[in-house]
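Engineer: Prediction below, plus the sequence it came from.
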Amino acid sequence: MRVLFTPAPISAHITLVAPLAWALQTAGHEVRVAVPPNFTGQVTDFGLTPLPVGESIDLMAAAGTSDPAEIAALTGLHSDGTPRAETIRFRTTWLSALYFGSGLAGASLRGSIDDLVAFARSWRADLVISGFFHGGVVARASGAAHFRMLTGLDHIGRMRTEFLRQQPAGAGDDLRRMVEETLQKFGCTYTEEVLTGEWALDPMPQALRLPDGLPAVPVRQIPVNRPDVPPAWLLEPALRPRVCLTLGLSGREAYGENSAALNFLAAAGSLDIEVVATLTAAQLPPDVTVPGNVRLVDFVPLDQLLPTCAAVIHHGGILTAFAALPHKVPQIIVPAAVWDESEVARYLHRLGAGVALEPEEATPERFAQVLQQALREGRFTQGVERAHRDLLAMPTPNEVVPALERLVARRETR
């Protein structure tokens, strides 16, 4: 097969598709990963072949200068009333405007769709694995199968299902209108599969999946990072319990949000631990004091760091959460307000694999208390074992490839 990945231009999303892209490639399939030109280096870091499309884009700059009220008015997406609906709706409509609207703050990804369709048609792509709605347009315009690669809980599928349940066909459906206008350029008609895919590739454990009724194939998220030479200090035994503090890739690049998790730094100096904080200067408030037992590093691969750690403090992103599970590291999570971080935190909390702290309770004193529990109490050992079993119950990318081959072959014989 010829398989074209179309992730959103966010580093975390490129990282999420890398294990499956490699599984397909090592099974003998041709793989391309389509990204704006300034993201091609991140694709080659994983040993994959990039396809530069459209123009380079700085998502943080676009997000920082956009009017949220203007963005929120762009589509008529509805949710099922969950507390995080407006945040999820904001992120979804913001990306929709970049691909299908007039762009935001001078940033636009409309040209990438033209490039993608031209390539998929000439390359004769068999399968498009999309990270956002633009991939569905490319699949429809080129005749390829269309699978969505979920980047967490399927809030998009759930919102779309709920919207169609509540609204008469086509009524107030601005998202469909924008996508349909783009499809017409390529002589194609709209079907709902353009948005929701024929199948979804779901990296979430069974207990976290949303019952949206859409067909899905589970696939385990394998921890992967940009390769790097391990620093010398990482190869030496830790003399005290080592704790990792990280806010994830998307917090750096697409949203730039500070987190209450940084309050941990005020507690770290009084604890007999070693802290490795993978933070950039922009993520640290100007008045923060960094204790002497905290090592600040711009980047160290989590799959190298976490095996040496006794605990990890983070924002609830699935790349970080699932990177810790194979090494059975207890997690303390202060959920970010981006996508599904609260749900991930509550899931790990329920299993006893970690502690979920709301931002208002993430005080230095509470951090010190919770961390001491994580380092000393056996219940966390049992909890991380349970979470690890949930992860191992999911098929690996290599095990999923034959299922994808069968689904695409079955589609072609219809």
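Structural biologist: All right, it came through fine.

Engineer: For the rest of this, base every contact and every neighbour count on C-alpha atoms.
Structural biologist: Will do.

Engineer: all strands for the stretch 301-414 of the chain, in order.
Structural biologist: If DSSP state E, counting those that start in this stretch is used as the criterion, the strands of the stretch 301-414 of the chain fall at 311-314, 331-333, 354-356.

Engineer: Next, format the ones you listed as JSON lines and append mean neighbour count and distance to residue 383.
Structural biologist: Shown next, in JSON lines, are those (neighbours: other C-alpha atoms under 10 Å; distance: least, C-alpha to C-alpha, whole Å):
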{"stretch": "strand 311-314", "mean neighbour count": "24", "distance to residue 383": "13"}
{"stretch": "strand 331-333", "mean neighbour count": "29", "distance to residue 383": "10"}
{"stretch": "strand 354-356", "mean neighbour count": "26", "distance to residue 383": "8"}
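
Engineer: A further structure is provided below for comparison with the first:
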Amino acid sequence: MDKQLRHRILMVSDFYYPNFGGVENHIYYLSQCLLQLGHKVVVLTHSYANRSGVRYMTGSLKVYYMPWRPFVLQNTLPTIYLSLPIIRTILIRERITVVHGHQAFSTLCHEALMHARTMGYKVVFTDHSLYGFADVGSIHMNKVLQFSLADIDQAICVSHTSKENTVLRSGIPPEKVFVIPNAVDTAMFTPAHKRLDCDTIVIVVISRLVYRKGADLLVEVIPEVCNLFPNVRFIVGGDGPKRVRLEEMREKHSLQDRVDMLGAVPHAQVRSVLISGHIFLNSSLTEAFCIAILEAASCGLLTVSTKVGGVPEVLPDDMIVLAEPDPYDMVQAIKKAIHMLPFIDPHLMHNRMKSLYSWHDVAKRTEVVYDRARQCSKKDFLHCLSRYLRCGAWAGKIFFLVMLLNFLLLSLLQIWQPWENIEEVPDMELTQDQQEDIQLNS
């Protein structure tokens, strides 16, 4: 690939390794595949415990752990302008051409997009979650999203349901939003070598035990299923504030020998938990796209899931049983799945997942989005400012002033530390073996 045509991408999010989750996996695997396609990728996140400064990961992926501590739920405290000097320096040093922010709840993502737009960079945003319109938290979050996407070049959603939700919440033109699903590393999530005995049926749950993930539904569903099917066991992996309710349910119904509570499961051990089961149960109340379902299907498990958000788009009908987020309906769905088990071939399911989902395919489709962003006409700052005035009678004026002040601070930074005085990082030359790997993977 011609070096002049390569993208130089800065991935930004509060959610990244060593923390584990769907957004973290998405950024890591996407970055690795973009590196293999010949692009330069740098990740920016906040510090984790003693992990601060610059680190390198697999494939020479460079990660800046900015010295900002998480404030709440892995998010940094909103500083608006204090991150400008660091982000500006990284953008210039790494010669970035596209800034790609991830997750609407990430404070660092919104700040990076704001600073990048002020500096004239192309910006892309990926929304990984669904949000409502009525509660106080969602109303404020939607207004922040409207501000962040007011002058965005392109946006990505992980499902068509997510796209519809993002367009309604932010007011972004639908033609600017691409739908690119998540994927799964099928080489990591393989079925058990020997088919499991179906005399005892094991239902696996791996999820954060919080309200949004439907932990309260599990409290009602598990005892009913155990009562209907004496040969069913549950394995529950995950931790959270609702874990106490599940443990109380287990004690109340004397299910200690039929419900195993594993606590938090490290990502490296997820496969070993999944392959010990026959059915994967997802009880989420809202999901834009559930990567856990892909991991379970890749391991050959039949999935039972609530019919919410983008979940119906994830798997073919013969690989998943959908239910309304209602205890009775979920019990009936589990009953149906148990009758389907004899006809499920885990290895065949794994091979189908290989053809359905690939991170290399996600990377190539994301590359198209970057190309579209690059082709967007460059507008002067005053023209961009006018877009913020359309965000509401009062909010629009506030957003206008926030961006205007950001521009003035950027001008002062340019006087104090001119662009040309910031040393640029030389590109790493790929070895012959790395170049051959890229050609093979392409």
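Structural biologist: Alright, I've got the coordinates. Owing to the predicted nature of the structure, the values given are computational and were not obtained by experimental measurement.

Engineer: Now the TM-score, please.
Structural biologist: TM-score of the superposed chains, computed with TM-score structural alignment, normalised by the length of the first structure, equals 0.60; 322 aligned residues with a C-alpha RMSD of 4.8 Å.

Engineer: of all the strands of the stretch 301-414 of the first structure, which lies closest to residue 146 of the first structure?
Structural biologist: strand 311-314 (33.1 Å; C-alpha to C-alpha).

Engineer: what does that closest one contact?
Structural biologist: Where contact means C-alpha atoms under 8 Å, 6 or more residues apart in numbering, the residues beyond strand 311-314 of the first structure that reach it are 242-248, 261, 306, 320, 324, 329-335, 371, 374-375.

Engineer: ok, now with 10 Å
Structural biologist: Contact with strand 311-314 of the first structure is made by 241-248, 259-262, 264, 275-277, 306, 320-321, 324, 328-336, 341, 345, 354-355, 367, 371, 374-375, as judged by C-alpha atoms under 10 Å, 6 or more residues apart in numbering.

Engineer: and what of stretch 73-87 of the second structure?
Structural biologist: For stretch 73-87 of the second structure, contacts defined as C-alpha under 10 Å, 6+ apart pick out 13-16, 19, 44-48, 66-71, 90, 93, 105-116, 402, 405-406, 409-410, 413-414, 417.

Engineer: just the buried members of the residues you listed?
Structural biologist: Buried residues within these, defined by neighbour count using 16 or more other C-alpha atoms under 10 Å: 13-16, 44-48, 66, 68-70, 90, 105-116, 406, 410.

Engineer: for the residue most central in space within the first structure, what are its contacts?
Structural biologist: Within the first structure, the residue whose C-alpha comes closest to the C-alpha centroid is residue 151; the distance, by C-alpha atoms, centre = their mean, is 4.0 Å. By C-alpha under 10 Å, 6+ apart, residue 151 of the first structure lies in contact with 7-8, 12-17, 131-132, 201-204, 221, 317-319, 339-340.

Engineer: can you check residue 69 of the second structure too?
Structural biologist: Applying C-alpha under 10 Å, 6+ apart, the residues contacting residue 69 of the second structure are 46-49, 52, 75-77.

Engineer: Among the residues you listed, which one sits closest to residue 395 of the second structure?
Structural biologist: Lowest distance from residue 395 of the second structure to the contacts of residue 69 of the second structure (C-alpha to C-alpha) belongs to residue 77, with 20.8 Å.

Engineer: Please tell me how far that closest one sits from residue 44 of the second structure.
Structural biologist: To residue 44 of the second structure, residue 77 of the second structure is 16 Å away according to C-alpha to C-alpha, to the nearest Å.

Engineer: Distance to residue 192 of the first structure for the strands of the stretch 301-414 of the first structure - can I get that in a markdown table?
Structural biologist: Supplementary listing: those in a markdown table, determined by distance: least, C-alpha to C-alpha, whole Å:
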| stretch | distance to residue 192 of the first structure |
| --- | --- |
| strand 311-314 | 36 |
| strand 331-333 | 36 |
| strand 354-356 | 36 |
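
Engineer: any idea how far residue 84 of the second structure is from the residue nearest to residue 346 of the second structure when sequence neighbours are not counted?
Structural biologist: Closest residue in space to residue 346 of the second structure, ignoring its immediate chain neighbours: residue 300 at 3.7 Å, by C-alpha to C-alpha, 6 or more residues apart in numbering. Relative to residue 84 of the second structure, residue 300 of the second structure is positioned 47 Å away (criterion: C-alpha to C-alpha).

Engineer: higher neighbour count, the two?
Structural biologist: Neighbours per residue (other C-alpha atoms under 10 Å) separate residue 300 of the second structure from residue 84, with residue 300 holding more: 31 against 20.

Engineer: Please report the distance of the more buried one from residue 436 of the second structure.
Structural biologist: 33 Å.

Engineer: got it, and residue 96 of the second structure?
Structural biologist: Distance from residue 96 of the second structure to residue 436 of the second structure, by C-alpha to C-alpha: 25 Å.

Engineer: which of these two has more neighbours?
Structural biologist: In terms of neighbours (other C-alpha under 10 Å), residue 96 is the more surrounded of residue 96 of the second structure and residue 436; the figures are 19 against 12.

Engineer: what residue of the first structure matches up with the more buried one?
Structural biologist: With TM-score structural alignment as the criterion, residue 96 of the second structure lines up with residue 125 in the first structure.
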